[in-house]
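Q: All I have is the shape, not the residue letters:
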């Protein structure tokens, strides 16, 4: 199966489209292969895979790890649907402080590449939304940071009202107070 890469409104955040074959048995898709990833021009190596299951209205984010533990993520919704968001934290970027969002669904074959230097988060649009993310770094609690998902400076337009949010995410600092070290 081939992969198709398309840009988003923010440089470096990419839509990754993979093929899907359907028949009377159901469907099959190849979500990742090192060869496919390399042919598409990516040099990143994945060190950790994460799965999360969320109820409708659950918000997770906006999370990132500061350098040297910066983490890129290839995010795919395996079942259900989410609205996935990346916020540019690269201080020297023309899109610093801007966000891009995409709906990812278990039936779409669409993933979002969120590179190092971006905060990432999503809201679950359906019950039991299962999200798989491949990560370029291991989870490092000492490097973990977050930005408040309702920061008015960012103005993220969540398509549904988040109803389940962790205390940690509710208490996250605003963008202008957040620690960032990305160029």
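A: Now that the structure is in, tell me what you want to look at. Keep in mind that what you see is a predicted model, and the values were worked out from it rather than measured.

Q: From now on I want contacts and neighbour counts done on CA atoms only, so please keep to that.
A: OK.

Q: Who's the closest spatial neighbour of residue 133, skipping the chain neighbours?
A: Nearest residue to residue 133 in three dimensions, chain neighbours excluded: residue 75, at 4.4 Å (Cα to Cα, 6 or more residues apart in numbering).

Q: For this protein, which segments count as strands?
A: For the chain, the strands defined by DSSP state E cover 3-7, 14-18, 21-23, 26-28, 48-54, 58-65, 73-79, 81-88, 99-105, 110-114, 118-124, 129-135, 144-146, 164-165.

Q: take a look at this one as well, against the first:
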């Protein structure tokens, strides 16, 4: 397993060791001891989530607030996404900055997102199966978000146009400066 910390402290890209032969591919997508040793902290995941999306869907930017904040380990089972993480930790040197990378069912990368960050992704393939582990239970009253095209964050989502598919909720999320004036 190769683990690389992004410029957002505590946010890691994880690349598993791949074993491939004439039968196909095998890899460990998660192994608690190796994972915790690699990121230097103990994490107890309590909830697994999975979504299926068609091409052009953008989900995010989402987060959980306060005592219900969640660290996440995200991966793509099928397809490809542009994954985006925004640092919302006010005491962080990278507060308000973002990290993005492509993850897919072919590259088998996963991303560990610590508490205090917003997360979103844009589907780049015809179908995406997206899976993630959370270290805290979902609590609807603690849900928060930032609109994907916030001009202050200036996230480069690549080529997207009016055909982008957003939920009504995601379309109407507040701007970064409304939440963090």
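A: Structure received. No experiment lies behind these values; they were computed from the predicted model shown.

Q: Quick check: the residue nearest to residue 133 of the first structure touching residue 122?
A: No: with contact defined as Cα atoms under 8 Å, residue 75 of the first structure does not reach residue 122; the gap is 10.1 Å.

Q: So which of these two has more stuff around it?
A: residue 122 (26 against 23; other Cα atoms under 10 Å).

Q: My read is that that one contacts residue 83, right?
A: Yes: between residue 122 of the first structure and residue 83 there is a contact under Cα under 8 Å: 5.4 Å.

Q: Can you check which of the strands of the first structure gets nearest to residue 171 of the first structure?
A: strand 144-146 (9.1 Å; Cα to Cα).

Q: Map residue 116 of the second structure across to the first structure for me.
A: Mapped onto the first structure by TM-score structural alignment, residue 116 of the second structure lines up with residue 117.

Q: Count the residues that sit near that match.
A: Around residue 117 of the first structure there are 26 residues (other Cα under 10 Å).

Q: Please name the residues that touch it.
A: 64, 66, 70-72, 88-90, 182-183 (Cα atoms under 8 Å, 6 or more residues apart in numbering).

Q: Which ChimeraX command selects the buried ones in those residues?
A: The command below creates a ChimeraX selection of those among these that count as buried (16 or more other Cα atoms under 10 Å):
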select :64,66,70,71,72,88,89,90,182
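
Q: Among the contacts of residue 117 of the first structure, which one lies nearest to residue 156 of the first structure?
A: Out of the contacts of residue 117 of the first structure, the member with the shortest distance to residue 156 of the first structure (by Cα to Cα) is residue 88, at 12.3 Å.

Q: so that closest one sits right up against residue 120, yeah?
A: No: with contact defined as Cα under 8 Å, residue 88 of the first structure does not count as touching residue 120 (9.3 Å).

Q: so who does residue 55 of the first structure touch?
A: 124, 126-129.

Q: which of those residues still touch in the second structure?
A: Counting by both residues aligned by TM-score structural alignment, their matches' Cα atoms under 8 Å, these that remain in contact in the second structure are 124, 126-129.

Q: Give me the distance between residue 70 of the second structure and residue 167 of the second structure.
A: Counting by Cα to Cα, to the nearest Å, the separation of residue 70 of the second structure from residue 167 of the second structure is 22 Å.

Q: same check, this time on residue 139 of the second structure
A: 19 Å.

Q: Quick one: map residue 36 of the first structure onto the second structure.
A: Per TM-score structural alignment, residue 36 of the first structure is aligned with residue 34.

Q: Let me see the contact set for that match.
A: Residue 34 of the second structure touches nothing, counting by Cα under 8 Å, 6+ apart.

Q: distance of it from residue 132 of the second structure?
A: 18 Å.

Q: Over to residue 153 of the second structure?
A: In terms of Cα to Cα, residue 153 of the second structure sits 24 Å off from residue 132 of the second structure.

Q: Equivalent analysis for residue 156 of the second structure, please.
A: 23 Å.

Q: quick one, which of these two is more surrounded?
A: residue 132 (19 against 12).

Q: Give me the buried positions along stretch 153-170 of the second structure.
A: In stretch 153-170 of the second structure, counting by 16+ other Cα under 10 Å, buried: 153, 155, 165-166, 170.

Q: State the number of residues packed around the nearest residue to residue 81 of the second structure once chain neighbours are set aside.
A: Spatially, and ignoring its direct neighbours in sequence, residue 81 of the second structure is nearest to residue 123 (4.5 Å; Cα to Cα, 6+ apart). Neighbours of residue 123 of the second structure under the rule other Cα under 10 Å: 26.

Q: residues contacting residue 123 of the second structure?
A: 53-58, 79-82.

Q: between the residues you listed, which has the most around it?
A: Result: residue 81 is most packed of the contacts of residue 123 of the second structure (other Cα under 10 Å), 27 neighbours.

Q: wait, doesn't it sit right on residue 105?
A: No: at 9.4 Å, residue 81 of the second structure does not count as touching residue 105 under the criterion of Cα under 8 Å.
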